[in-house]
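Trainee: I'd like to go over a predicted model; first the sequence, then the structure.
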Amino acid sequence: MRSAHTLQSTVFISSVLAMTMTSGVAHAEPFTVKVDNLDHGRFSNEQVYGGFGCHGDNVSPPISWSRPPANAKSIVVTIYDPDAPTGGLGWTHWEVVNIPASQSSLEKGASGNAALLPMGAVETLTDFGESKYGGPCPPKGTSHRYIVTVSALDVPHVDVGKKSSPALVAYQMHGKVIAQARYVAKYRRAAN
């Protein structure tokens, strides 16, 4: 029997806003990100990691974003747990780079499925040591934050490959990020 896991989410919008023109007047339109299939605050077992004592299906969630800056040339999507017990280093659960700026989503189950990933997109290494999605699996009885960040870059691609580490991806993105949108969720694993 699987225990219920809860997810509370809050959308955080970056301070960088995309601007649109309507009737000659500038209106600030925020760059936002959304993660679907969270069913009224409950994290589907489908998205939980299958390993480390967790019994999920490890299916990557559908992620969509809207209103990136008009001058964006590529997108990077990252899922990161800052609360992982790694001595303050956190844990990267998924990273997809070189997504064309014309794209606005990653489909459910896109990880590990080239037919569902946008053309040219690359899944890089996570802290699980694989180049694919790894779902939430905090230690028993703890609650962690999972930060989904969509970064708009001013270059069409960054020089990384499938076996590039999260640190190398961050290094290659440095100075190229023009806007970010974040979605923050909390996931609690039952104590037993």
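Mentor: It's in. The shown structure was predicted, so the numbers you read here are calculated from the model rather than taken from an experiment.
Trainee: make it CA atoms for all contacts and neighbour counts henceforth
Mentor: Fine.
Trainee: state the distance from the nearest residue to Asp36 once chain neighbours are set aside to Lys34.
Mentor: Distances taken as Cα to Cα, 6 or more residues apart in numbering place Pro62 nearest to Asp36, at 5.5 Å, with adjacent residues excluded. Going from Pro62 to Lys34 by Cα to Cα, to the nearest Å gives 8 Å.
Trainee: all helices for this structure, in order.
Mentor: 166-173 (DSSP state H).
Trainee: which stretches in the protein count as strands?
Mentor: Secondary structure of the chain (DSSP state E): strands at 6-13, 17-22, 25-30, 32-35, 50-51, 54-55, 63-66, 74-81, 91-100, 105-106, 122-123, 143-153, 177-188.
Trainee: the second one: which residues count as buried?
Mentor: Residues of strand 17-22 classed as buried: Leu17, Ala18, Met19 (neighbour count, 16 or more other Cα atoms under 10 Å).
Trainee: which non-adjacent residue is nearest the first one?
Mentor: So the one you mean is Leu17. That would be Pro30: by Cα to Cα, 6+ apart, it lies 4.9 Å from Leu17.
Trainee: how deep is the one you found tucked in, by neighbour count?
Mentor: Using other Cα atoms under 10 Å, Pro30 has 19 other residues around it.
Trainee: putting a second one here so we can go through both:
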Amino acid sequence: MRSRCLVVSLASLWYRQSFFTYAMVGFALFTTHNSHALAEGTFTLTSASFRAGDTVDAAQVFNQDDCKGGNRSPQLTWRDAPPGTRSFAVTMFDQDAPGRGWWHWAVIGIPAKVDSLPENASSSGFLKKLGAAEARNDFDTDGYGGPCPPPGKPHRYIITVYALSTADLRLAQGRPALMFDHEISTTALGSARIVVNYGR
């Protein structure tokens, strides 16, 4: 009887160890496969106007008072947006400005079929033709307002493209950028960003 119980126990132990081994192999294969899939599908943002960590060119700098630039919104391209994306939004924010920071640009209503914006999309009328709406920035103008920090340490500018779950945020042209940002955050499925620098 004792020998029979020992045989049963050993068989049970072998079964559990075999099951554990196969389960671990299966999990490893699943993880490897899905990690590769996630790597291929990462929501990304690039720009022909600058690269992440670079200094903003004069073409994108604000053109007023001591700042002498082209005030052209940057070229942007994005890829691999999350499933269910109905539209895109774009913002540009100076996180180093005193107080709550400084809004340079906010756009909503970019159709889901669009995956890039040309340089100067803000002033050229390109965004308007798409049916997009631009917020009033902290320079108190509608559309893009480029970097123009006070003299001193360079500031960091965050350009973000958001994939949204809706195509209609019901925000009119010229509403404050902070309001745009709030509405964007409530429907964002994912985002991709570039951080660039500029100082005087």
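Mentor: In hand now; what should we look at? Here the structure is a predicted model, which means the values were calculated and not measured.
Trainee: TM between them?
Mentor: The pair, once superposed, lands on a TM-score of 0.78 when counted by TM-score structural alignment, normalised by the length of structure 1; 163 aligned residues with a Cα RMSD of 1.8 Å.
Trainee: just confirm the residue nearest to Leu17 of structure 1 contacts Ile13, I think it does.
Mentor: Yes: Pro30 of structure 1 is in contact with Ile13 according to Cα atoms under 8 Å; the separation is 6.9 Å.
Trainee: quick one: closest of the strands of structure 1 to Gly41 of structure 1.
Mentor: Closest of the strands of structure 1 to Gly41 of structure 1 is strand 6-13, at 4.8 Å (criterion: Cα to Cα).
Trainee: I'd like to check the angle between that closest one and strand 25-30, please.
Mentor: Counting by axes from the mean of the first three to the mean of the last three Cα atoms, to 10 degrees, strand 6-13 of structure 1 points 150 degrees away from the direction of strand 25-30.
Trainee: what does strand 6-13 of structure 1 contact?
Mentor: Outside strand 6-13 of structure 1, the residues within contact range by Cα atoms under 8 Å, 6 or more residues apart in numbering are 30-34, 38, 41-43, 180-188.
Trainee: Throw the strands of structure 1 into JSON lines and include distance to Gly112 of structure 1, thanks.
Mentor: What follows is these, written out as JSON lines (distance: least, Cα to Cα, whole Å):
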{"stretch": "strand 6-13", "distance to Gly112 of structure 1": "24"}
{"stretch": "strand 17-22", "distance to Gly112 of structure 1": "31"}
{"stretch": "strand 25-30", "distance to Gly112 of structure 1": "31"}
{"stretch": "strand 32-35", "distance to Gly112 of structure 1": "18"}
{"stretch": "strand 50-51", "distance to Gly112 of structure 1": "15"}
{"stretch": "strand 54-55", "distance to Gly112 of structure 1": "19"}
{"stretch": "strand 63-66", "distance to Gly112 of structure 1": "15"}
{"stretch": "strand 74-81", "distance to Gly112 of structure 1": "15"}
{"stretch": "strand 91-100", "distance to Gly112 of structure 1": "11"}
{"stretch": "strand 105-106", "distance to Gly112 of structure 1": "12"}
{"stretch": "strand 122-123", "distance to Gly112 of structure 1": "8"}
{"stretch": "strand 143-153", "distance to Gly112 of structure 1": "18"}
{"stretch": "strand 177-188", "distance to Gly112 of structure 1": "22"}
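Trainee: nearest residue to Thr166 of structure 2 in space, please, no chain neighbours.
Mentor: Per Cα to Cα, 6+ apart, closest to Thr166 of structure 2 is Arg86, 5.1 Å.
Trainee: check the gap between the most centrally placed residue in structure 2 and Ala177 of structure 2 for me.
Mentor: In structure 2, the centroid-proximal residue (Cα atoms, centre = their mean) is Ala192; its distance is 2.1 Å. Distance, Ala192 of structure 2 to Ala177 of structure 2, using Cα to Cα: 19 Å.
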